[in-house]
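Participant: Need coordinates for the following:
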Amino acid sequence: MTGRHDLSDMAWAVIAPLLPNKPRGVARVDDRRVISGIFYILRTGAPWRDLPQR
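Facilitator: Have a look, this model is predicted:
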């Protein structure tokens, strides 16, 4: 289930190729989840501490 602020599959298809794909240092978390969180904060204006856990 996706929330209303989550990236659509179409938007992710555009963004995904632009992200780095070579691992360096610490293991990366799910890029789609991170980008969705950033867009959520930008759209809502909420502080980072109020970001939902999902």
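Participant: Only C-alpha atoms from now on, for both contacts and neighbour counts.
Facilitator: OK.
Participant: which residue is nearest the middle of the protein?
Facilitator: The chain has residue 35 as the residue nearest its centroid, 2.0 Å off, counting by Cα atoms, centre = their mean.
Participant: Please provide the structure for the following sequence as well, for comparison with the first:
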Amino acid sequence: MKAGKANDRGPTADNRMFIEAVLWIARTGSPWRDLPKGFGKWNSVFQRYRRWSKAGRFTRIFEEISGEADMEYAMIDGSIVKVHRHGQGAKGGP
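Facilitator: Below is the predicted model of the structure:
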């Protein structure tokens, strides 16, 4: 996804801020009218959201980021912790 044009207030404006606004709505469950002013005019953000939804842009983004995980950098914690000798299990029984 392109970063957007810095000086454009139209449909190619800051994509990062737009995505943050959509995530804020999804996270809070608030109506669009309650979108904080720092994200821009709520109606402009909503109209852009509708355009992207109808065009399938979110579907393509989610498909791209939810692809198969790159396991090259996966880490496994191999810590070994010794147990106190009295904590190895109860002896005896009935």
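Participant: where does the TM-score land?
Facilitator: After superposition, the two chains reach a TM-score (TM-score structural alignment, normalised by the length of structure 1) of 0.51; 33 aligned residues with a Cα RMSD of 2.1 Å.
Participant: hang on, the earlier thing: which position in structure 2 pairs with the residue nearest to the centre of structure 1?
Facilitator: Counting by TM-score structural alignment, residue 35 of structure 1 corresponds to residue 19 in structure 2.
Participant: so which helix or strand takes in the residue nearest to the centre of structure 1?
Facilitator: Per DSSP states H and E, residue 35 of structure 1 falls inside helix 31-44.
Participant: I'd like the distance between the residue in structure 1 that residue 36 of structure 2 lines up against and residue 43 of structure 1.
Facilitator: Matched by TM-score structural alignment, residue 36 of structure 2 corresponds to residue 52 in structure 1. Residue 52 of structure 1 sits 14 Å away from residue 43 of structure 1, going by Cα to Cα, to the nearest Å.
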